[in-house]
Structure formats: C-alpha cells, structure tokens
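Chemist: Sharing a model that was predicted from the sequence below.
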Amino acid sequence: MTGLLIFAAAAVTGGLLGFLFGIPRVLQADGQGANESAVPRLLVNTNLEQVSDWLTKILVGIGLVEFTRIIDSSGALFTRLGAAFAPRADAAVLAGTLVVAGIVLGFLGGYVVTRTWLTHIFRKADLTAIEKVVKEEVSKRISQDGDAMRMVMQQLDSDEPVIEVNQLAEALGSASSTARAQVFQLAGTQRRTSWRTADGKPRLLRTVPVFQALTQVAPHEHRYWGELGFALAEQTPPDDKAAVDVLTVAIERRDNAGDAAGWYHYEFVRAQARLRALNGAPADAATRDLVLADARIAMSRPNIKKIIESAPPGNGRDVVGIIRSYVDERPQVRVSTKPEVD
C-alpha cells in the first residue's frame, strides 16, 4: 500500500509537469489586415498558457543550474522513502524506482492527454463560441443591410415619403460594403435613366439624398461624389454652383486614388455647370480659362471630344456650343490622347 501511494504521488507530480509542457498555445494576430472581414474574432484567455510557459522555463532553468544538487536531494529523498520498506536491503532502490517510474509515466500520460483530449476540448469550445459570435454578427449584418435597402428603395420611390440624408447615412454606415455597392448601382441607374426627360426629373431628384448619404459614409470614394455632382447638374432647376463644388471634390478624390482613366466626364459636366452658373452673363477671363482647362482634359476621351466637336458653335444657353466656341478660338487646347494637367 505504501509503494502504491509513493507511485501515485510521483505519477501525479509527473502528470502535472506533462500538463504544463503540453498546454496548447493559441496564435492570435495583433490586428486585422485591410482586406480581412469585419466580423469580430473571439480572443481566448491565454493566462494559463503564459503561466505554463513561465513555469516550464523556470523548471528547465533550475534543473540545468541545480542539476547536481537535485541528484543529491533525490538520493536523500529515496533513502527516506525507503524506510517504509525496511528491513529490505534494496529499500532505497525500490523507492527510487517507484518515484522515477511514477514521474516518467505520469509526465507521458499528462502530456499525451493534454495534447490530444484536452486540446480537442479547447478547440471545440473555441469553435463553438466563435460560431455563435459569427452567426450573431451575420444575422445582425443581414438585418442592417435589409434596413438600409428598404430605406433606399423608399427614397428612390417617388410615391413614398422622403427620408432625411442623415437617416440614410446612418443606415448605410451600418450596412456592409456589398449593400452600399448595390445602393450605388440602384441610384446610379435611376439617375441615368431619368435625367433626359421632364417626366423623369422627379425620380432623378430622389437620388440626390442617396448620393449625399454615400459621400458621408465613404468620403474617399470619388464615384459617389461624381454621381452626386451629375445629379445636381441634371436636376430641374440645376444647382450648378453646388455641382461645381462637388465635382471638384470628385476630381480631387479621383486623382488622389490614381483612377483618372475613364472618369473625365467629371471635367466635362463641371465645364457645363460653370457656364450655366453664369445665368447667361458673359464669362470673364478666369471662367473661360477654367472651362477651357476642363475641356482640354475631357476631350482626351474620344466620346467627349466627339460631343464637343459635333456641337454647333455659338453662344446663348447651349453650353456645349459655347465650349465648342472656346475651343475653336483657341485650337491649341485640343490635345490628342493624353491630358496635360497643369
């Protein structure tokens, strides 16, 4: 019975050491990358890992430094435990065998159990918790996207009450980037299909708050500013001064993003808005220079160049014709393929 107790005590000690050495380590990134999902990650408590790491290093360090003293102390321990097996001549040897065997077997058992069964339990618990968090987040995001889409659809419907820009911005700010992209496509399609006719102007006007909300949520996105500028310039009556300011922001955002190709309609519409803002008054030299600068950039796109060159030159309210007249007066502004930005 005494031998069994000695072996059990040694096995428990070895098992504890095996547990400390076998505790699995959780790798956790310090932060999220720019392209990672916005779903929050569950961070587990790693205090036990840290204690295990500290104790393991301490025990190994003490074992190496005090190795000789440990051997001497172990001999003294075996002699004392051997007294329980007196009067056997090999009592100390028997006690030492039980202690060493118990520690070794306990260590192996504790390490294997910790690395397999306990690790599986930890992983399963973590995955269950993470799955719960992800499901809650996905459910919340779906609800937020649905609310944002419903508000936008109401705003785009001419028969429904108007929604304030701040309300739209709050809903879109909580929505996913995918939902915002869909909203942008919906509003952009409605603007492009309604601005040419008088009957479509009310539907175009309903897109303005949507674009304004998008610019509040993502002010770095030049396309939101561009569509807002187009809508302001195309509504009845046009808000040309605001359109010039908004399109100026769109151009700055576009250039900062290095996304100039294919977006020179900003300059073309801004040139027209500058002229309409004069309300029929003759343009001064500064305005003419600004309009010509915009025309020079816009005409680097073949489709815009064709529109300007096919317009009958003249004055009055035909702003494209006025731009054509300016270009004809100063033909050097007709650059070929690449715009020259001063």
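Modeler: Happy to help now that I have it.
Chemist: all contacts plus neighbour counts: C-alpha atoms, from now on.
Modeler: Noted.
Chemist: got a list of what residue 111 touches?
Modeler: 15, 17, 18, 19, 20, 21, 22 (C-alpha atoms under 8 Å, 6 or more residues apart in numbering).
Chemist: mind listing which of those residues are in helices?
Modeler: Here DSSP state H is the test, and the contacts of residue 111 give 15, 17, 18, 19, 20, 21, 22 as lying in helices.
Chemist: Using CSV, lay out those together with distance to residue 329 and neighbour count.
Modeler: Below are those laid out as CSV (distance: C-alpha to C-alpha, whole Å; neighbours: other C-alpha atoms under 10 Å):
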residue, distance to residue 329, neighbour count
15, 94, 25
17, 91, 22
18, 90, 24
19, 88, 23
20, 86, 22
21, 85, 20
22, 84, 22
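Chemist: before we go on, here's another structure to hold up against the first:
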Amino acid sequence: MARRVPGDGAPESRPPQPFGNGVIFAGLVWSLVAVAAASMYLLGGQGARLVGLAVLVLFASAAIGAIAGFLFGVPKSVPYVPREGVAPPPYIPNSNLEQVSDWLTKIIIGVGLVEIRQVAAILRKIATRLGDAFDNSSGTSDTTNTSAAFALTLILGGLLISFVLTYMWVRTRLFQVLAEFGRPPT
C-alpha cells in the first residue's frame, strides 16, 4: 500500500469525529470561566474584581463577535436540480438559516456604513464607562484615561478574534458537517 504524502491531492482518511462533543465541551468551558469571572467580580477583593470585570468584558464582546462570525460564515447549499434517471435525495437541505444570515449580514453592513460615526461614538462612550468601572475596581483614579483604552482593547480584541475564529470554524468544520449530512446514504 502506497504511503500518503501530505499535499499529494489524495483525500485524507480519518475517522469521523463527533461534531457535537466539541461544541458542548467548548460551551461548558466558556460557561465555567464566565461564572468564575462573575464570582471574582462580585465576591473578590480589588485585584480579583478587576480581573473578573476584564474577563466579563472580553467574554461579552467575544460573544457578539462569535454571533457575527457565524452569520457571515454560514455556507450556502447547492440547490437541488432534479435529473432524469437519478433518484432524488432523501431530503433537501433547509435554506432558512442561509436566508436569515444573508438578510442580517446585509442589514449589519448597511447600518454600519451609514452610521459609522455613531458606532465610533458609542464605542468611545462604552470604553469610557468601562474605564471608570476599572478605576473603581482597582481603587485608583486614572487621569490619563488608560483604563478606557484598556477597555476598548478588550472590546475590539474580543470582537475581532472571536469573529475570525468563528467565521473560520463555520466555513470549514460546519461546512464539512453539513456536506456530510447532505450526502445520500450509500
């Protein structure tokens, strides 16, 4: 039997991986870290409150980025075209999620482009208020506004990183799962 060389074009054979287990595990870890951060913020001392608040801000912005990454990354299914002499598939994939994804993506981009100045002002306001919360949690007074910059970095970093990772996951792994379940049984 010939040995497979990576990149030679031959399909790689690997055992099927359960799709749901990884998603459930990631959700559990995400939830446990969020509960720990909330507990640190509510029950901890000054340092623990600061870390708890930072993690909660990061998680909240990452959740928004993940939702956007999912909406932008939903793959399109190929429409079914009946052919002569070929049995129809057992089912045809539902395209409601694709339609909602397209609709929301267009709305988000349209509103974002029209209201770009207001988005920047809202981000600045949120960062300033979170910066004040970081100052109150640490027990210091920030005259240089570095706490607001820290908050803005957490927000934008969480949004962008989770957007990219979720988008890539949806375009690769979710696409593989949908393609596998869309094949007719052999």
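Modeler: Looks like it arrived, so ask away. The shown structure was predicted, so the numbers you read here are calculated from the model rather than taken from an experiment.
Chemist: returning to what we had before: what is the nearest of the ones in helices among the contacts of residue 111 of the first structure to residue 51 of the first structure?
Modeler: Comparing these against residue 51 of the first structure with C-alpha to C-alpha places residue 20 closest, at 8.5 Å.
Chemist: In space, what's closest to the equivalent of the closest one over in the second structure - neighbours in sequence excluded?
Modeler: Aligned counterpart of residue 20 of the first structure in the second structure: residue 71 (TM-score structural alignment). Nearest residue to residue 71 of the second structure, sequence neighbours excluded (C-alpha to C-alpha, 6 or more residues apart in numbering): residue 101, at 5.0 Å.
Chemist: What residues in the first structure pair up with the helix or strand encompassing that neighbour?
Modeler: Using DSSP states H and E, residue 101 of the second structure falls within helix 96-114. Matched against the first structure by TM-score structural alignment, helix 96-114 of the second structure falls on residues 47-65.
Chemist: buried set for the matching stretch?
Modeler: 49, 52 (16 or more other C-alpha atoms under 10 Å).
Chemist: how much does that stretch stray from the second structure?
Modeler: Stretch 47-65 of the first structure, aligned to the second structure and superposed, deviates on average by 0.4 Å (mean C-alpha distance after the TM-score superposition for the first structure).
Chemist: what's next to that stretch, contact-wise?
Modeler: Stretch 47-65 of the first structure is contacted from outside by 20, 21, 23, 24, 25, 70, using C-alpha under 8 Å, 6+ apart.
Chemist: how much space is there between the fifth one and residue 46 of the first structure?
Modeler: To residue 46 of the first structure, residue 25 of the first structure is 8 Å away according to C-alpha to C-alpha, to the nearest Å.
Chemist: Then the first one?
Modeler: In this structure, residue 20 of the first structure lies at 13 Å from residue 46 of the first structure, with C-alpha to C-alpha as the measure.
Chemist: Same check on the last one?
Modeler: Summarising the geometry, the distance separating residue 70 of the first structure from residue 46 of the first structure, computed by C-alpha to C-alpha, is 31 Å.
Chemist: now swap in the fourth one and tell me
Modeler: Taking C-alpha to C-alpha as the measure, residue 24 of the first structure falls 10 Å from residue 46 of the first structure.
Chemist: Which one's more surrounded, those two?
Modeler: Using other C-alpha atoms under 10 Å, the more surrounded residue of residue 24 of the first structure and residue 46 is residue 24, with 20 against 14.
Chemist: Please identify which helix or strand holds the more buried one.
Modeler: Per DSSP H and E: residue 24 of the first structure is located in neither a helix nor a strand.
Chemist: Look up how far residue 53 of the first structure lies from the closest residue to it other than its chain neighbours.
Modeler: Computed as C-alpha to C-alpha, 6+ apart, the closest residue to residue 24 of the first structure that is not its neighbour in sequence is residue 119, at 6.3 Å. The gap separating residue 119 of the first structure from residue 53 of the first structure is 16 Å, by C-alpha to C-alpha.
Chemist: do the same with residue 131 of the first structure
Modeler: 29 Å.
Chemist: Kindly report the same for residue 27 of the first structure.
Modeler: Residue 27 of the first structure is 14 Å from residue 53 of the first structure, by C-alpha to C-alpha.
Chemist: Helix, strand or coil: sort out residue 118 of the second structure for me.
Modeler: Per DSSP: H, G, I helix; E, B strand; the rest coil, the local secondary structure of residue 118 of the second structure is helix.
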